[in-house]
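Chemist: Below are the sequence and a predicted model; questions follow.
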Amino acid sequence: MSRLLDPERCYRAVTSRDARFDGWFFTAVATTGIYCRPSCPARTPLARNVSFFSTAAAAQGAGYRACRRCRPDAVPGSPEWDVRADVVARAMRLIGDGEVERGGVPGLAARLGYSERQLHRLLVDELGVGPLALARAQRAQTARLLIETTDLPMADVAFAAGFASIRQFNDTVREVFALTPTELRRAAPGATRGGPPGELTLRLAARAPYDGAEVLLFLGAHAVPGLEEWDGTTFARVLDLPHGPAVVRLSPSPDGGAAVTARLRLTALRDLGVAVARCRRMLDLDADPAAVDDVLGADPALAALVAAAPGCRVPASPDADELAVRAVLGQQVSVAGARTLTGRLLRAVGTPLAEPVGTLTHAFPRPAALADADLSAVGLTGARSRTVTALAAALDAGRVSLDAGADRETAVASLRAVPGIGPWTASLVALRGLADPDVWLPGDLALRRSLATLGSSDTDAATRWRPWRSYAVLHLWALAVPSLFTRHPLPDRSAS
């Protein structure tokens, strides 16, 4: 059992079948040998027979298998790893982004600046398992997605999910799901196999309430031609993944539930886990809306905004390096102007897809390509061009690190050391690149306009809405720029 979990509080959530805690922890039942999500509809077990684990990997490591009824591996992830800034949380974000698959435990430890032994001890002390067990649980989840949503041969599924051998794949699936891979495919509820060739269709779950249409509208309003596409309902974009570019199309769940439908076209199937993790971060699917709304809704200045848009999310970028460059391009220009400049940069330096997918033609240029590029045709001022080049060089050399496991304070400080990047730009990268839930944008004109409407000051707001200031920013942007949001205007918006 995780040392940070309160057994009494966890059991209360289980007895009330409270779906808000799904993904926060897992309930293991000694008499059945299974682990469940807190909202599992099965009969509530006796308190003396349950244990609680903060990760599915820890429950699996203790010998429990996943419940077939509530499917605990299909819940949103724990919001804790996005909120916290310590080494364990950073490790969890990197593992979710596939770092163990790419660089092994040595690579994970090196990215965090710890020895393998130190990192293992930290994870075991808090979670009960080490990085290999956590990565194994992620491989099992990726395997389930491929088994249930494709007709791929099992051998292809095994290696695409990251297993070293078919035997390891078979053993892990049986241990985790108490079914063979073939039985798991046969038992898949509502499987969506048989779609367009080469395309996977997945349901990405969120905690309710979740307005997928609003999140996608925000992303679509910033869409860069060639990289992104928006048709009023579906947002599509190119993802730059470790083993080649991918295209994802995202649309609100057709059943109106707290979910988004993702249709993925991958260069390499082994990038599925990374693609899902980055889409979840982009859509802010793992947030805890109840915790956010409890704090912000209690403030008289924000109460009406929160009531009008419960469960507000912060749309992020699947690639923080890309977001940093786009933030520089967007300095002191309109959204339309930023899209134009970014489109020119994409055409000049971006990586062309082997074949266009609709209007999508390029992946965003990586830092190494940008650092050596001639940006004269992009239309930037000399100072802005030098800032982009300096930022790209710093990202390429590792002087600025914005990966999933980056230390956020260090990242912001290193960004501000780049000539031409000030507090607003660095904060925007933290908010939409690093998905930090507690960021304020100093000097943002739209925020100042909204604050004036609400009778608050910039200085006051910078401290009063911790630890959810990023969500306060989105509420205030909606007040100032309603065209980027789906929510209905409030009566007092006439002043904006």
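Modeler: All right, it came through fine.

Chemist: can we go C-alpha only for contacts and neighbour counts from here?
Modeler: Fine.

Chemist: And the helices in the stretch 251-400 of the chain?
Modeler: Secondary structure of the stretch 251-400 of the chain (DSSP state H, counting those that start in this stretch): helices at 272-283, 289-296, 303-308, 320-329, 335-349, 367-371, 382-397.

Chemist: From Trp440, how far off is the residue nearest to Leu451 when sequence neighbours are not counted?
Modeler: Excluding the flanking residues, the one nearest Leu451 by Cα to Cα, 6 or more residues apart in numbering is Ser457, at 6.0 Å. Distance from Ser457 to Trp440, counting by Cα to Cα, to the nearest Å: 13 Å.

Chemist: another one to put next to it:
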Amino acid sequence: MHEDVERCVRAVQSKDARFDGWFYTAVVTTGIYCRPSCPVVPPKPENMRFYPSAAAAQQAGFRACKRCRPDASPGSPEWNHRADVVARAMRLIADGVVDREGVPGLAAHLGYSPRQIERLLNAELGAGPLALARAQRAQTARLLIETTALPMGDIAFGAGFASIRAFNDTVREVFALTPSELRDRVARGHPATAGPGSLSLRLPFRAPLCPDNLFGHLVATAVPGVEEWRDGAYRRTLRLPHGHAVVALRPHPDHVACTLSLTDLRDLTIAISRCRRLLDLDADPVAVDELLRSDPLLEPLVEKAPGRRVPRTVDPAEFAVRAVLGQQVSTAAARTHAARLVTAHGDPITPVGGLTHLFPGPEALAGLDPSTLAFPQSRRTTFTTLVAALASDGIDLGAGSDWDKARAALGELPGIGPWTIETIAMRALGDPDAFIPTDLGVRAAARDLGLPGTPAALTRRAAAWRPWRAYAVQYLWATGDHAINRLPAA
């Protein structure tokens, strides 16, 4: 979009927040870059330059605006609905792969050479993987500086910098302030949090956002010991590369409040990325709803509660296991099966409210005795085959996975049919066009709305909803009287 100068200028002049994260505006007379909705008086069009990423603007020598904080805008929705190599790379960078494994590790995940990845990212985003990861580290550093009382050395380490000097130079270059000056700017009115491992932050999103199905679904299907609804917040445990965390997510009209308790600060960026992915916060609801609203049968549903998101997951392997547990049983039965696995094989943590365990990883589940599973032999086979494939990396469901290859690999496993594949594609892979025409809730909604009743006919009718069929499913589910459609009582 950044190449459509006329459209970008109009967005900046109207301070249109819908385009925050889609592109960044640099001002040649001031040397700063902003989000489109920056509250300052818009510059003259001839003084504007547009960039596809914050990293590209930084590489061009511009520093972040202190008013609108462009580094904290919602992420580009491009990386959510695309399945190409660049989109997969951006999802992996957000998940911290470059910080953990370097550019060679990123390239290996994608099946390309480091040189090819550099070329592809530079061509589309104006910056390579190292610059993109550096911009992400800068944002994490600012967050830690402004919201904690941690020593700067701990912040540099937690944000992923290799040295204090690199930390200082990056902060100064990106924000035109030293780390100490950044902290001083917010210290008076916003005291830092006291706990060294507890952080409070705001997760931005593009409006509108309907929290009912988003939080309702997560809470209605919550696994005891791993997830809960408490004090008006959805809370759960997270398994992260360097330790574990407990997160509380509370919806507000203009943001989602996030409280994170981490055992290792190096996991902060990854934890934030996974929480955003869980809540689908980088979606473009205006584009989604505009297309779905064009269908006269869906229009009333969209008008009633616009901005529905697709509830996703913080751990694709965990969700795949839970999808199999939920085959042909009620929500309550699926939760019971999952709770038994957690108690028997999950890693215990120091209890925090009702949270007591991490959901067991595929490696732990691969060694269990199938006879202990309280379901039919055919589903035991499905379960054990799936966890063996996940444990051996035979199936990649991660942030950078190839959606088509993942579907094909799942389809080769016994007992994994279209419903399970598309449910995993929707919530674990994050494919916004995943569609489950055989789902009982979808078929009931289709019948009541006058849509075709058979899966094949409904699939043909739903072609008009592409590429947002996963969102159409959320609107169809919303017609039923089920707890997944209701925001739990505080």
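Modeler: That came through, no problem. All of these numbers come straight from a predicted model, not from anything done at the bench.

Chemist: So between Ser457 and Trp440 of the first structure, which is more surrounded?
Modeler: More crowded of Ser457 of the first structure and Trp440, by other Cα atoms under 10 Å: Trp440, with 26 against 14.

Chemist: residue contacts, the aligned partner of that one in the second structure?
Modeler: Under the alignment (TM-score structural alignment), Trp440 of the first structure maps onto Phe435 of the second structure. Residues counted as contacts of Phe435 of the second structure (Cα atoms under 8 Å, 6 or more residues apart in numbering) are 422-423, 426, 469-470, 473.

Chemist: Nearest to Cys38 of the second structure among the residues you listed?
Modeler: Ala470 (32.0 Å; Cα to Cα).

Chemist: Kindly indicate whether that closest one is helix, strand or coil.
Modeler: With DSSP: H, G, I helix; E, B strand; the rest coil as the basis, Ala470 of the second structure sits in helix.

Chemist: For it, give me its contacts.
Modeler: 310, 426, 431-435.

Chemist: burial of the residue in the second structure that Val100 of the first structure lines up against, as a residue count?
Modeler: The equivalent of Val100 of the first structure in the second structure is Val98 (alignment by TM-score structural alignment). Here the number of neighbours of Val98 of the second structure (other Cα under 10 Å) works out to 21.

Chemist: Would you mind measuring from Val98 of the second structure to Leu106 of the second structure?
Modeler: 6 Å.

Chemist: any residues in contact with both of those two?
Modeler: Leu92.

Chemist: ok, back up a step: if I read this right, the match of Val100 of the first structure contacts Ala107, doesn't it?
Modeler: No. Applying Cα atoms under 8 Å as the test, Val98 of the second structure and Ala107 come out as separate, 9.5 Å apart.

Chemist: what's the single longest helix in the second structure?
Modeler: helix 129-147 (DSSP state H).

Chemist: Mean deviation, it versus the first structure?
Modeler: Average distance, helix 129-147 of the second structure versus aligned residues of the first structure after superposition (mean Cα distance after the TM-score superposition for the first structure): 0.5 Å.

Chemist: what's that helix aligned against in the first structure?
Modeler: Mapped onto the first structure using TM-score structural alignment, helix 129-147 of the second structure covers residues 131-149.

Chemist: Grab the most central residue of the second structure for me.
Modeler: Against the mean C-alpha coordinate of the second structure, by Cα atoms, centre = their mean, the closest residue is Arg277 at 1.1 Å.

Chemist: when you align them, which residue in the first structure goes with that residue?
Modeler: Per TM-score structural alignment, Arg277 of the second structure is aligned with Arg281.

Chemist: show me the contacts for that match.
Modeler: Counted by Cα under 8 Å, 6+ apart, Arg281 of the first structure has contacts 316-318, 435.

Chemist: For the residues you listed, give me JSON lines that also has distance to Ala135 of the first structure and neighbour count.
Modeler: Below are the contacts of Arg281 of the first structure laid out as JSON lines (distance: Cα to Cα, whole Å; neighbours: other Cα atoms under 10 Å):
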{"residue": "Ala316", "distance to Ala135 of the first structure": "24", "neighbour count": "25"}
{"residue": "Ser317", "distance to Ala135 of the first structure": "23", "neighbour count": "23"}
{"residue": "Pro318", "distance to Ala135 of the first structure": "20", "neighbour count": "27"}
{"residue": "Ala435", "distance to Ala135 of the first structure": "22", "neighbour count": "25"}
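
Chemist: Looking at these, point me to the pair that's furthest apart.
Modeler: Pro318 and Ala435 (9.7 Å).

Chemist: all helices for the stretch 1-150 of the first structure, in order.
Modeler: Counting by DSSP H, counting those that start in this stretch, the helices of the stretch 1-150 of the first structure are 7-15, 56-61, 80-83, 87-96, 99-112, 116-127, 131-149.

Chemist: So which of the ones you listed is nearest Glu228 of the first structure?
Modeler: Closest among these, using Cα to Cα: helix 87-96, at 24.0 Å.

Chemist: next one: the match of helix 129-147 of the second structure to chain centre, how far?
Modeler: 17 Å (Cα atoms, centre = their mean, to the nearest Å).

Chemist: Counterpart of Met198 of the first structure over in the second structure?
Modeler: Not quite, residue 198 of the first structure is Gly, not Met. So, by TM-score structural alignment, Gly198 of the first structure is matched to Gly197.

Chemist: so where is stretch 327-335 of the second structure in the first structure?
Modeler: Aligned using TM-score structural alignment, stretch 327-335 of the second structure spans residues 331-339 in the first structure.

Chemist: what distance separates the matching stretch from the middle of the whole chain?
Modeler: Using Cα atoms, centre = their mean, the offset of stretch 331-339 of the first structure from its chain centre is 25 Å.

Chemist: One more: stretch 138-158 of the first structure?
Modeler: 21 Å.

Chemist: got it, and stretch 350-358 of the first structure?
Modeler: Using Cα atoms, centre = their mean, the offset of stretch 350-358 of the first structure from its chain centre is 24 Å.
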